[in-house]
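J.: Here is the input, now give the coordinates:
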Amino acid sequence: MKADAHRQWRLLDLQKLDTRLAQIAHRMANLPEAAAYQQAVAELDELDSKLVRARTQDSDVERERAKAEADVQLVRDRAARNQARLDAGTGSSKDLQALQSELASLARRQSELEEIELDVMERAETAHAIVTKLEQMRPERAEAVELAETAQAQARSALEEEAENHRRRRTDVAAGVGDDLLALYEKILASTGMGAAELRERRCEGCRLELMRADLDRFAKAPEDEILRCEECQRILVRTGESGL
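T.: So this is what the prediction gives:
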């Protein structure tokens, strides 16, 4: 294939644009801001899950506390009624002795229930404190998600704008390459990720290997408009003033 030197040189400009477009695509697919956003969302989701469990626990313990208080109050009410009857002295001696016995039993029961109530109250206090702490943390986590989402959107927008600018420039550059040379370049680009490379100081800038002496001699004798290919990577080699031929 033949192509004048000017068309070949434009391949280097085209390759620079394609290299940057590939870098942008890779960054878009592996955006640090996207990873940070996903991490922030995961942390918020984890906090919300903990908050649901904590609120459930708090509600359960609160019901226990209410029941414990009710149980203690029932015993206190019963003891108060018995004490009132005992103080009134109504009833037979046997009935009064039974009341005294029951009062002693109720006192022991009240003591046991008050210990249970105290334990439940302590657990309720702990459960409520956990809920309060998690609720206080949530606004900060939610704000972190919003900030991360904004940073991700801004990063994507900047990359998309840069990519669009490069695509417009690529269209202009490609138009000056010519259909035949462009087709060869894009075929190689699709298979290797780089369609053209500079021949610089007797080295292919594509595979970074120094060319054999025989290839260099052949390239030095080749007409200016002849398309050269690297024997190692098959990329189009573009000669410049620094090729060392």
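
J.: going forward, measure contacts and count neighbours with C-alpha atoms only.
T.: Noted.

J.: what residue lies at the spatial centre of the protein?
T.: Nearest to the geometric centre of the chain sits residue 38, at 2.1 Å (CA atoms, centre = their mean).

J.: Which secondary structure state does that one sit in?
T.: Three-state assignment for residue 38 (DSSP: H, G, I helix; E, B strand; the rest coil): helix.

J.: Kindly provide the distance from it to residue 136.
T.: Noted for residue 38: a distance of 22 Å to residue 136, by CA to CA, to the nearest Å.

J.: For this protein, which segments count as strands?
T.: Assigned by DSSP state E, the chain shows strands spanning 196-200, 203-204, 228-229, 236-239.

J.: Let me know which of the ones you listed is the nearest to residue 9.
T.: Closest of the strands of the chain to residue 9 is strand 236-239, at 6.5 Å (criterion: CA to CA).

J.: which residue packs closest to residue 100, ignoring adjacent ones?
T.: Using CA to CA, 6 or more residues apart in numbering and skipping the chain neighbours, the partner closest in space to residue 100 is residue 86 (7.5 Å).

J.: same question, residue 69
T.: Spatially, and ignoring its direct neighbours in sequence, residue 69 is nearest to residue 117 (6.4 Å; CA to CA, 6+ apart).

J.: Same question for residue 130.
T.: Leaving aside its sequence neighbours, residue 130 sits nearest to residue 54 (CA to CA, 6+ apart; 6.7 Å).

J.: hang on, isn't that neighbour packed against residue 131?
T.: Yes - the pair residue 54 and residue 131 qualifies as a contact (CA atoms under 8 Å) at a distance of 5.7 Å.

J.: structure for this one too, so we can compare:
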Amino acid sequence: MKADPAVQRRLLDLADVDAELARLAHRRRNLPEHAELAAAEAAVRAAKDALVEVETKVGDLDRDIRRLERDIEGVRARADRDQKILASSGVGAKQAVDLQHELETLARRQGVLEDEELEVMEQREALGMDVQHAQRTLDEGQVNLIAVTERRDTALADIDAGEAGRSRAREAVVADLPADLLAEYDRRRARGGTGAALLRERRCGACRLELDRTAIAALRAAPPDAVVHCEECGTVLVRTPQSGL
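T.: Next comes the predicted model:
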């Protein structure tokens, strides 16, 4: 394949653009914000789970408190009824003894229920503080998630702008290249990642290896418009007065 030396040097411009596009793509894949965002999302999920867990416990205690309140109210109602019966006329001695015994039993039952209610209410109060803490943790996590998302989006927008500019530059360079030379460049680039490189002081700009005497002699003998390649990595070598030939 042959191409004017000046056209071949345009391959170096194309290689520079492609290298920058590759760096931008690498940066996109390896943005630290990706890991930060994943961690922030995991933290929010954990905070939500913790809040649901403690709220569920609070709900269970609230139900226990309502149940105890109903039981205490039932005991009080029964005691009031017995008191009224006991205070009424026509109550026999045996019935009075039975009523008094029941009132004592109800009083003990009420005391047990009220102690249990107090204990549950203390647990509920402590859990209320846990709910507040869990909610604060979730709120802080969500604020951090928003901040990390904004940083990630800003970084991606910067990369998008860089890629758009480099893509336009690539189109401009490609427009100056013959189809066969561009195809050769793309083939070499697909194999090794670099389609063309400068031969500087007998060293390939792609693989950084110094060519041996045989390769240098072959390059020196090749016509200026011949498209030549590095014998080590296969990259198109662009020869200039700096090549050391």
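
J.: give the contact list for the residue nearest to residue 69 of the first structure.
T.: For residue 117 of the first structure, the contacting residues are 65, 68, 69, 72, by CA atoms under 8 Å, 6 or more residues apart in numbering.

J.: What remains of the residues you listed once you look at the second structure?
T.: Comparing the contacts of residue 117 of the first structure with the second structure on both residues aligned by TM-score structural alignment, their matches' CA atoms under 8 Å, the contacts found in both are 65, 68, 69.

J.: In helices, which of the residues you listed appear?
T.: Members of these lying in helices (criterion: DSSP state H): 65, 68, 69.

J.: Quick check: the last one vs residue 215 of the first structure, distance?
T.: It stands for residue 69 of the first structure. Remark: distance between residue 69 of the first structure and residue 215 of the first structure (CA to CA) = 97 Å.

J.: Tell me which of these two has more neighbours.
T.: Just comparing residue 69 of the first structure and residue 215: by other CA atoms under 10 Å the higher neighbour count belongs to residue 69, 18 against 14.

J.: thinking again about what came up before, ok, the kept ones among the contacts of residue 117 of the first structure vs residue 140 of the first structure, which is closest?
T.: Residue 140 of the first structure lies nearest to residue 65 out of these, by CA to CA, at 31.8 Å.

J.: That closest one: neighbour count?
T.: By other CA under 10 Å, neighbour count at residue 65 of the first structure equals 21.

J.: Could you count how many residues lie near the closest residue in space to it that isn't next to it in sequence?
T.: In this structure, residue 65 of the first structure finds its nearest non-sequential neighbour in residue 120, 5.5 Å apart by CA to CA, 6+ apart. Counted with other CA under 10 Å, the neighbours of residue 120 of the first structure add up to 21.

J.: Tell me who's in contact with residue 120 of the first structure.
T.: Contacts of residue 120 of the first structure by CA under 8 Å, 6+ apart are 61, 64, 65, 68.

J.: longest single helix anywhere in the first structure?
T.: The first structure, longest helix under DSSP H: helix 93-175.

J.: Aligned to residue 8 of the second structure, what sits in the first structure?
T.: Counting by TM-score structural alignment, residue 8 of the second structure lines up with residue 8 in the first structure.

J.: Do I have it right that that match meets residue 238?
T.: Yes - using CA under 8 Å, residue 8 of the first structure is in contact with residue 238, at 6.1 Å.

J.: So these two - more neighbours on which side?
T.: Per other CA under 10 Å, whichever of residue 8 of the first structure and residue 238 has more neighbours is residue 8, with 29 against 25.

J.: Who are the contact partners of the more buried one?
T.: Going by CA under 8 Å, 6+ apart, residue 8 of the first structure touches 177, 227, 238.

J.: Look at the residue lying closest to the last one once chain neighbours are set aside and say how many residues are nearby.
T.: Counting by CA to CA, 6+ apart, residue 198 is the residue found nearest to residue 238 of the first structure once chain neighbours are left out, at 4.8 Å. Around residue 198 of the first structure sit 23 other residues, with neighbours defined as other CA under 10 Å.

J.: could you measure residue 198 of the first structure against residue 16 of the first structure, distance?
T.: Residue 198 of the first structure is 11 Å from residue 16 of the first structure, by CA to CA.

J.: With residue 106 of the first structure instead?
T.: 91 Å.

J.: Next: residue 69 of the first structure.
T.: Distance of residue 69 of the first structure to residue 16 of the first structure, given as CA to CA: 78 Å.

J.: The residue of the second structure most remote from its centre and residue 96 of the second structure: what is the separation?
T.: In the second structure, residue 90 marks the outermost C-alpha relative to the chain mean, sitting 80.4 Å out by CA atoms, centre = their mean. For residue 90 of the second structure, the distance to residue 96 of the second structure (CA to CA) stands at 10 Å.

J.: Trace residue 153 of the second structure over to the first structure, please.
T.: Under the alignment (TM-score structural alignment), residue 153 of the second structure pairs with residue 153 in the first structure.

J.: How many residues are close by its match?
T.: With other CA under 10 Å as criterion, residue 153 of the first structure counts 14.

J.: From residue 220 of the first structure, how far out is it?
T.: With CA to CA as the criterion, residue 153 of the first structure and residue 220 of the first structure are 51 Å apart.

J.: Tell me how many other residues surround residue 242 of the first structure.
T.: Look at residue 242 of the first structure: counted by other CA under 10 Å, it has 11 neighbours.
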